[in-house]
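**Q** Sequence first, predicted model second:
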Amino acid sequence: MRKQTVSLCVTYTLALLVALAGSMKATGLRHGFNSNSSRIFNIISFGAVGNGIEDDSQALVSAWRAACAVPRATLLVPSDFQFLVSPVTLQGPCNSKLVLQIEGTILAALTTRNSLKSNIFQWLNFKWLNSFTIQGSGIVNGQWSQFRNLSLIHQNSTIPPAALRPTVVRFYSSYNILVRDIQIVDSPQCHLKFDSCRWIRVKNVTIFSPEVTPNTDGIHLQNTRDVEIRKSNIGCGDDCISIQTGCSNIHIKNINCNPGHGISIGGLGRGDSLACVSNVLVDSVNVQNALSGVRIKTWQGGIGTVKNITFTNIKVSNVKTPIMIDQFYCDQSSCHNKTDAVSISDITYQGITGTYSYEPIRFACSDSVPCTGLNLINVHLIPVNWWQYKREAFCWKSYGAAWGPVEPLSAGCLERSNNRLIKILTKPHNYTC
């Protein structure tokens, strides 16, 4: 009797579960999905081949449109495949918390002749997104070498060389963006770019292109605020992280930069333009085999301000010039002398240690708009070779002070602040940052 009762209970329970499952299935069908798996949109299901030869761009766009329409959806780029993709724009607005899960490899396809007419060319162009994540253990490969060959083919063309080299991943006018864990390699130009964005997080990414690749910034920020970049390895042929005009509240921590041009603010003010950068903290960064460690560079003739910048706990190894401010920046064969300059003030360098290959510190500031509020605290920089001649720090129109143990002692070349004198020297401007 007891066994019969247990058997009836089991039978009833199974029947109930089957009924519930049927009810859930019917309800799910009415809403267009019946399980979490229906929120996963695999690019293979939309016609992608993944052999690295056939163009999978349309499949990516189709999968994006489907995922974009579903809350908490995931667009999956599966492992063990290589997806060749031509330039695409993946735009919103989308439903909340869309995820692009990259487990395989996305390869950049060569541009078409029509694409080459654009000088603001992007490859994977994301725009108008909110609460969006790119993550995974996969690779985004810009295939720099093929674009280099294309540049050589078109070197006599009216198309400027930069137009032939796209930025690999670019975000425009997007908010609450997270990029983590992925690898972005061999970009023809910038690897990861944020333009007119806010609330950005980049974590545990690997970015790499050869040292000989020109203008291949690792992470490029422009008109972007409230940014956190952490725990990432970056090596490239230009700035590991580049901070341009319109940026504020930037926090960079635990970054390895090798090789590259270090962490840079600028160049700012090109073409006599207004440039504004403020509230930047760069903390716990290792820079190796680089042109610069931490630098601020501005063009003559620009206006605006760079202020409240802190570089702390920076370790350099075989870096040409670890600390640099250059208000005479020019990447051309020659530039005209101009009196206007972007104002630079309240800059702190604390705990900057390691080896340099050319000179330890270079502060080249404007005669008409001197640098003010420069602070060197616990700085220890020595030549990369013990037998190498110890070069002195260079200071020009740079006002501030050195605190604590400082080597080289010539870092004391900073002029003591004289607010009245600086006010007389500084040319007034009518602008607002």
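**A** Yep, it's here.

**Q** C-alpha only now, for contacts and for neighbours.
**A** Fine.

**Q** A401 in helix, strand or coil?
**A** strand (DSSP: H, G, I helix; E, B strand; the rest coil).

**Q** Please name the spatially closest residue to it (chain neighbours excluded).
**A** N375 (5.2 Å; C-alpha to C-alpha, 6 or more residues apart in numbering).

**Q** next one: V294
**A** In space, V294 is closest to I263, 5.0 Å off (C-alpha to C-alpha, 6+ apart).

**Q** what about that neighbour, distance to L281?
**A** According to C-alpha to C-alpha, to the nearest Å, I263 and L281 sit 11 Å apart.

**Q** try it against this one:
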Amino acid sequence: MVVKELSITLILFLSLCLSCYGTFSNLDEVNEYESCQQRYNITDTDMETEISDQMVRHFKPRLVVNVDDYGAKGLGTDDTKAFRKAWNAVCKSPISAVLIVPERKYLVKPIVFSGPCLSSITVQIKGTIEAPSDTSDWDGKNIGHWILFNGIKNLVVEGGGTIDGKGRNWWENSCKVNKSLPCTDAPTAMTFYSCVDLRVENLRMKNSQKIHLSFEDCSKVQVSYLTIIAPNTSPNTDGIHITRTGNMGLSDCTIKTGDDCISIVSGSRNIRIGNIACGPGHGISIGSLGANNSEGHVANVMVNNVKLTDTSNGVRIKTWQGGHGLVKNILFKNIAMHNVQNPIIIDQNYCDSIHPCPVQKSAVQVRNVMYKNIKGKSASDVAVRLECSSSVPCRKIVLEDIHLVSDGDVTQGLCENVIWDEVGEVFPACAS
């Protein structure tokens, strides 16, 4: 790219203050840079006007903070305070900042990275962040979170490193594993709450205590190139959980867990999911919605180009009886199933309870849902199961170019209380 002609003043600024343009390791250097700008009456806008985009990216100032500089050891001792101090430094920076976690293992106890911050922040996780194995480290703290990013704009979390939840002690004490134990909560490994203009990419997450990655009340989110792994016996270890979040793109991820690979729940809208390998796990789910007679809404979701292998469900919508609200404008397309127990399923009688759920008339409405080009192997004889409410039936459900087969003598489609259309070849066909 050709660099535009620079003014004499700007050339002078660059020649005298070039050391200010680049990376900074502390706020004193940032202040020196700003003083240099004021002396020559040069603003960042002037720089961006006079210099090509490529030059701006090269010279644009930023603060670089390494957690080691704030006391992190990476030796198995508690590095939580060092991480907190390093975050405070980047959050207070008036210029864009980078927080680096080097290629070592860091033990970090429950921590909150809070905004608002003064500028954009990139967190580069190159090493491994490990949770404490002792569940008592959450005593007196919010048991629902391990790593929480709260109220931040213009945040990037990346780096190729690993987030290790050390979840085995939590799993062994889950009521889903040991029926004699009371049901208690467990931490989500990494939560983004009320974040705007967020990008999360190129990370490995494993063995979360509960959900691996959760987005709550966020907007303008891009997630890509994640690998999420936990044993298929680990309880409630959803890969990615999305709630009350909008305008989100999720792509190019591999997810192997003990629960939903991706779960989308109430308040979420405008979600685009593509190029996902899922399994083992419970598949990709919208819901559950409507629990405890609550209201649930999910709209405008597209799931495209997904491979599901050895999962208990494929693409699923699940709602409780007694709820109310609406699921609408959902598209599942170009999906390959390999040994999937319930490849296509709508369940408006969902009941995740040790006690039978009472029959109720109200339900979350499901309408405008399309299943297109879904093919492969069903692990059960019922490859298409649409079980909708008798009082609030599913409407405008379209099955197009479906070919799912099982090893049984007959592969079936069971559809109750649903108004559907079939386009192209559809096997198995819906039967009431």
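**A** Perfect, I can see it now. Note that the structure is predicted; figures quoted are calculated from it, not measured.

**Q** thinking again about what came up before, looking at the second structure, name the residue matched to the residue nearest to A401 of the first structure.
**A** Aligning on TM-score structural alignment places N375 of the first structure opposite V398 in the second structure.

**Q** ok, and that match, which helix or strand is that part of?
**A** In this assignment (DSSP states H and E), V398 of the second structure forms part of strand 394-405.

**Q** Can you name the element that comes right after that strand?
**A** strand 412-416.

**Q** mean shift between that following strand and the first structure?
**A** If you overlay the two and look at strand 412-416 of the second structure, the average distance to its match in the first structure is 0.9 Å (mean C-alpha distance after the TM-score superposition for the first structure).

**Q** For that strand, name the packing helices and strands.
**A** strand 382-387, strand 430-431 (3 or more C-alpha pairs under 8 Å, 6 or more residues apart in numbering; DSSP states H and E).

**Q** could you dump these to CSV with mean neighbour count and distance to G376 of the second structure?
**A** Shown next, in CSV, are those (neighbours: other C-alpha atoms under 10 Å; distance: least, C-alpha to C-alpha, whole Å):
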stretch, mean neighbour count, distance to G376 of the second structure
strand 382-387, 24, 10
strand 430-431, 16, 17
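
**Q** Put together JSON lines for these, with distance to S219 of the second structure on each row.
**A** JSON lines is the format used below for these (distance: least, C-alpha to C-alpha, whole Å):
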{"stretch": "strand 382-387", "distance to S219 of the second structure": "31"}
{"stretch": "strand 430-431", "distance to S219 of the second structure": "37"}
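
**Q** between those, which one is nearest to C394 of the second structure?
**A** strand 382-387 (8.5 Å; C-alpha to C-alpha).

**Q** Quick check: L181 of the second structure is in a strand.
**A** No - L181 of the second structure: not assigned to a strand; according to three-state DSSP it is coil.

**Q** What sits closest to it if chain neighbours are left out?
**A** According to C-alpha to C-alpha, 6+ apart, the nearest residue to L181 of the second structure is C175 (5.1 Å).

**Q** Return the distance of the residue mapped onto N88 of the second structure from the first structure relative to G92 of the first structure.
**A** Residue pairing (TM-score structural alignment): N88 of the second structure is matched to R65 of the first structure. Remark: distance between R65 of the first structure and G92 of the first structure (C-alpha to C-alpha) = 9 Å.

**Q** Can you name every helix or strand that the strand holding V398 of the second structure contacts?
**A** Using 3+ C-alpha pairs under 8 Å, 6+ apart, strand 394-405 of the second structure is in contact with strand 365-378, strand 418-427.

**Q** Could you say which of these is packed most deeply?
**A** strand 365-378 (a mean of 21; mean count of other C-alpha atoms under 10 Å).

**Q** what range in the first structure does that one sit on?
**A** So strand 365-378 of the second structure sits over residues 343-356 in the first structure, by TM-score structural alignment.

**Q** Which positions in stretch 229-237 of the second structure come out as buried?
**A** Under the neighbour-count criterion of 16 or more other C-alpha atoms under 10 Å, stretch 229-237 of the second structure has 229-232, 234-237 buried.

**Q** returning to that earlier point: what's the distance between the match of strand 365-378 of the second structure and the middle of its chain?
**A** Remark: stretch 343-356 of the first structure is offset 21 Å from the chain centroid, using C-alpha atoms, centre = their mean, to the nearest Å.

**Q** To which residue of the second structure is the residue nearest to V294 of the first structure aligned?
**A** Under TM-score structural alignment, I263 of the first structure pairs with I284 in the second structure.

**Q** Near K338 of the first structure, how many other residues are there?
**A** As a burial measure, K338 of the first structure scores 14 neighbours (other C-alpha atoms under 10 Å).

**Q** name the element it belongs to?
**A** Counting by DSSP H and E, K338 of the first structure is part of no helix or strand.

**Q** Y399 of the first structure touches V369, doesn't it?
**A** No - if you go by C-alpha atoms under 8 Å, Y399 of the first structure and V369 don't touch, sitting 11.1 Å apart.

**Q** No further queries at this time; thank you.
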